[in-house]
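In: the following comprises the amino acid sequence and a computationally predicted model.
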Amino acid sequence: ERGGEGEQLIVTGSHSTITNSLLPTTNNEQLKTNLFKILIVDDEPINLQVLINYLSLENYDVMPVSNGIEALDLIDQGYRPDLILLDVMMPKMTGYEVCQKIRQNFPTHELPIVMLTAKNQGNDVVEGLTVGANDYLAKPISRNELIARIKTHIRLCNLNLAYGRFVPHQFIDLLNKQSIIDVRLGDNIEQEMSILFSDIRDFTALSERMKPEENFKFINAYLSRMEPVIIQNNGFIDKYIGDGIMALFSGSADDAVKAGIAMQQRIEDYNQHRIKSGYRPLKIGIGINTGSLMLGTIGGKNRMDGTVISDAVNLASRLERLTKDYEVSQLISHHTLARLQNPTEYSIRFIDQVKVKGKSKAVAVFELFDGDKTKVKGGKLATKQVFEEAVFLYHQQAFVEAKQRFEDVLRVNPSDRVAQIYLERTRTADGFNHTPLEVVR
């Protein structure tokens, strides 16, 4: 082997004819979209061609590059292979260095790397595995063994990705585990997070009109539109609860709030499609709270599940349910409001205080209405100051003055359901003995 230069690849097994082009040819480019993608990194053209010929015969979509820098640039530009075959001794950057760079963004269970090299000493193998390679093959290489190992690593990677659809990788990362196989019953961590609950309004009435298979199609059509905006805002879905969603955000509270706004906007877009198709538009309610929680695993020897346990979670769930009482789309607690980086960026108004069952202190609740329709949002912005004065007077038991303010709000924004609810309270005897609403659910 010559230092800094390529290594001669010798593949044993059935003979493969070497073609003139490094890139495999096909008359059906569309077929490639369904193939597993393999990135080959080797500075020897003969090595590349031999590997291309063999892998193309196995129906892999092959992308060859001649050095590590090209490979890293390709990945930075968004190319995502299912597996990488990586030479070790190359000019400009060794395979070890390339592997280390890739592992900064892609762990071993997400992107398998198989090193192919003439360096076959024990310490060479150890170094390759230490920097993050999944496998290490010394030349000469058996064609059948190479194909078998590729299939095994892709299958294991896909199996891990499939697990990720049931146990989010973010959940595993928060537990400081490399993969699902490292998780043990009772693993837990305490951390401050924002919790988002959402639910479809009147789902029971909707589902009663549908057959079971139609219910599943409807729920999946809805959830598949909500999931991306949660992920785009640095959250992950902890669990689906029928038509409901529980999502966690380990970053800033702004991530959860922006996800809630995006969910409302996405549902408006979806409703346009539903109306054109002759279906009823949907309404959702969202509750967000921020606080310390315990995240971990519970269960028994043969069956365990990931979960979060905290009063903060319970409050988020109850805020979501409270959106039904006030007929609003999104409510946040004062805990979440206090952790927003710049609350003035959002359209927020104080709604009420709620006393969670079993707790002595009331929690301030705010409506976030950035996701409302333009006309609705405009009406609330135009009356925000008068509305909050009215709510303050109401809680001071100045009901006559509060009544006048709520009437002022409704003259400008007659569709404001929260103002209507408060106005009704001021007209009843119960209104004169108001205490913070206790959420008993």
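Out: Now that the structure is in, tell me what you want to look at.
In: only C-alpha atoms from now on, for both contacts and neighbour counts.
Out: Noted.
In: which helices and strands sit right next to the longest strand belonging to the chain?
Out: Longest strand in the chain by number of residues (criterion: DSSP state E): strand 284-299. In terms of contacts (3 or more C-alpha pairs under 8 Å, 6 or more residues apart in numbering; DSSP states H and E), strand 284-299 is packed against strand 188-200, helix 253-276, strand 304-309, helix 311-326, strand 330-333, helix 334-338.
In: run a quick neighbour tally on the nearest residue to Thr17 once chain neighbours are set aside.
Out: Using C-alpha to C-alpha, 6 or more residues apart in numbering and skipping the chain neighbours, the partner closest in space to Thr17 is Asn53 (7.5 Å). For Asn53, the neighbour count with other C-alpha atoms under 10 Å is 18.
In: from the chain's centroid, how far away is the helix or strand where Asn53 lies?
Out: Asn53 is part of helix 45-57 when elements are defined by DSSP states H and E. In terms of C-alpha atoms, centre = their mean, to the nearest Å, the gap separating the centre of helix 45-57 from the centre of its chain is 37 Å.
In: for the one residue sitting closest to the centre of the chain, helix, strand, or coil?
Out: Central residue of the chain (C-alpha atoms, centre = their mean): Ile231, 2.8 Å from the mean position. At Ile231, secondary structure determined by DSSP: H, G, I helix; E, B strand; the rest coil is helix.
In: please give me every residue in contact with it.
Out: Taking C-alpha atoms under 8 Å, 6 or more residues apart in numbering, we find Ile231 in contact with no residue.
In: got another, please set it beside the one above:
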Amino acid sequence: MKSASILFNNYSVKMPTRKHRNEVALFMTKVNDLLFPDKDEEENATSPVKDKKEKWKILIVDDEADIHRITKLAFGNFEFENKSIEFLSAYSGKEAKKLMEENKGIALVLLDVVMEEEDAGLKFVKYLREEAKNGLTRIIIRTGQPGQAPEKKVIIEYDINDYKEKTELTENKFYTALVMALRSFRDLLEIEKSKADLYQLMQASDRFVPHAFINILHKENITQINLGDHVEEDTTVLFLDIRSFTRISENLTPLENFAFINSLFSYLEPAIIQQGGFIDKYIGDSVMALFFGTSDKAVSASITMLKNLKNFNQERKQAGKIPVDIGISLNSGVVALGTIGFNDRMDCTAISDVVNTAAKLEKMNKILGTQLLITEATLDRIENKKNFHFRRCPISTAAV
């Protein structure tokens, strides 16, 4: 049978086994009369505080009810960094799992080893760290039977944060362990928050500097990019322009103009991303995108955008608005991709005659009454020409 101990004022009083419950009850009555003569004070120490002040959540996992009671009495008025304690009680490993699932943000688990099973506490550690993937909550093992779980073996094989024998754990030692565990939990929370903030920052940076651009420069993240970094890649450059935008925008407020452009691009941009391209830049009502390798994906993305435009215009028609038209051009060749500007303000861009030709070619859509023009260079880089239909334009620089 197991034995427990009472911790108070630096004394460790060993409790009888569970075979002698009557003796335990009598003993506890004497301890209470001696140390806690005011019953109201005892109730205030153990009853939950009704204010909304933030608290440290500590889960006591032990099948000895006396351990729960004495722990709460001894540390009912404990505060760390202006936060008091909210104690939760579980009397088995199974109950502990349930409470962990129901209560978020538990800072510390005070864990017995031998409960419904000889290794119930150790099984709970495995569950918490490996199944629940909880690496934040601190775990202090308090055992009255160190022979069942030797300290050196447990501290190496199980992801716990401290190991205490109940018979040696004075109030002062317990206080120190408590503060260290809560401080550790607080620091881990701050690290997790910093990681989350950094992740959000990296996600936000991807919206301004495409991750594909960072990859093409052979960098892992934006912090590694320096002014002048560049590479040369065989690239298909896509230019897209909104037709008659000036006429449309004249009848819109600045806010409505932004809403219109963003709404249209939300229909068009996904086709570029789905085909492995990325937006190099937005130029007012125009878009420049880049594709690497063969030109098949750039052509597919262009055709998909024209199909999506029909859906966009259908919605505009239902709203009583005039339809919108776009022109797209593609040109392919070796392009220099890199950073320009100065140390305090850099931009990523693509520089080449390939880019200039693609921009000029897009304007030919107006003259020819077309929506999509591609150059011979792009046509030559299409691997599966049978997937598309082309016709020659009456100019020597383009094919559609």
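Out: Thanks, I have the structure now. Worth saying up front: this structure is predicted, and the values here are computed from it rather than measured.
In: superposed, what's their TM-score?
Out: For these two chains in superposition, a TM-score of 0.58 is obtained (TM-score structural alignment, normalised by the length of the second structure); 258 aligned residues with a C-alpha RMSD of 3.3 Å.
In: related to what we said a few turns ago, whereabouts in the second structure does the longest strand of the first structure align?
Out: Mapped onto the second structure using TM-score structural alignment, strand 284-299 of the first structure covers residues 326-341.
In: cool, and stretch 425-438 of the first structure?
Out: Using TM-score structural alignment, stretch 425-438 of the first structure finds no match anywhere in the second structure.
In: any idea how far apart the tips of that stretch sit?
Out: By C-alpha to C-alpha, to the nearest Å, the extent of stretch 425-438 of the first structure from end to end equals 16 Å.
In: let me see the ranges of the helices in the stretch 151-300 of the second structure.
Out: Using DSSP state H, counting those that start in this stretch, the helices of the stretch 151-300 of the second structure run over 151-157, 171-208, 211-216, 245-249, 254-274, 296-318.
In: can you add distance to Leu373 of the second structure and give these back as a markdown table?
Out: As requested, these are exported to a markdown table (distance: least, C-alpha to C-alpha, whole Å):
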| stretch | distance to Leu373 of the second structure |
| --- | --- |
| helix 151-157 | 66 |
| helix 171-208 | 28 |
| helix 211-216 | 25 |
| helix 245-249 | 20 |
| helix 254-274 | 17 |
| helix 296-318 | 10 |
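In: out of these, which comes closest to Ile141 of the second structure?
Out: helix 151-157 (9.4 Å; C-alpha to C-alpha).
In: and that closest one, which residues are buried?
Out: Using 16 or more other C-alpha atoms under 10 Å as the test for burial, helix 151-157 of the second structure gives Glu151.
In: figure out which of the helices of the stretch 151-300 of the second structure is closest to Phe390 of the second structure.
Out: Ranking these by their distance to Phe390 of the second structure (criterion: C-alpha to C-alpha) puts helix 296-318 first, at 11.1 Å.
In: residue in the first structure matching Tyr199 of the second structure?
Out: Matched to the first structure by TM-score structural alignment, Tyr199 of the second structure sits across from Cys157.
In: could you check how far its match is from Leu55 of the first structure?
Out: 18 Å.
In: swap in Asp408 of the first structure?
Out: Plainly put, Asp408 of the first structure is 74 Å away from Leu55 of the first structure if you go by C-alpha to C-alpha.
In: ditto for Leu315 of the first structure
Out: According to C-alpha to C-alpha, Leu315 of the first structure and Leu55 of the first structure sit 55 Å apart.
In: now Tyr270 of the first structure
Out: 43 Å.
In: next one: Leu381 of the first structure
Out: Using C-alpha to C-alpha, Leu381 of the first structure is found at 62 Å from Leu55 of the first structure.
In: also Ile189 of the first structure?
Out: From Ile189 of the first structure to Leu55 of the first structure the distance is 44 Å (C-alpha to C-alpha).
In: compare the two (neighbour count), which wins?
Out: Taking neighbours as other C-alpha under 10 Å, Ile189 of the first structure and Leu55 compare with Leu55 leading, 19 against 14.
In: ignoring the adjacent residues along the chain, who's closest to that one?
Out: Val62 (7.1 Å).
In: and the one you found, how many neighbours?
Out: For Val62 of the first structure, using other C-alpha under 10 Å, the count is 22.
In: sec struct for it, please.
Out: Once three-state DSSP is applied, Val62 of the first structure turns out strand.
In: quick one: map it onto the second structure.
Out: Aligned counterpart of Val62 of the first structure in the second structure: none (TM-score structural alignment).
In: surely Val62 of the first structure and Ile40 touch.
Out: Yes - counting by C-alpha atoms under 8 Å, Ile40 is a contact partner of Val62 of the first structure at 7.2 Å.
In: ok so, going back, I figured the residue nearest to Thr17 of the first structure hits Ser16, correct?
Out: Yes - if you go by C-alpha under 8 Å, Asn53 of the first structure and Ser16 touch, sitting 6.6 Å apart.
In: that older thread, quick check: buried residues in the longest strand of the first structure?
Out: Neighbour count says strand 284-299 of the first structure has 284-291, 293-298 buried, by 16+ other C-alpha under 10 Å.
In: before we move on, what about stretch 325-341 of the first structure?
Out: Within stretch 325-341 of the first structure, judged by 16+ other C-alpha under 10 Å, the buried ones are Tyr326, Val328, Ser329, Gln330, Leu331, Ile332, Ser333, His334, His335, Thr336, Leu337, Leu340.
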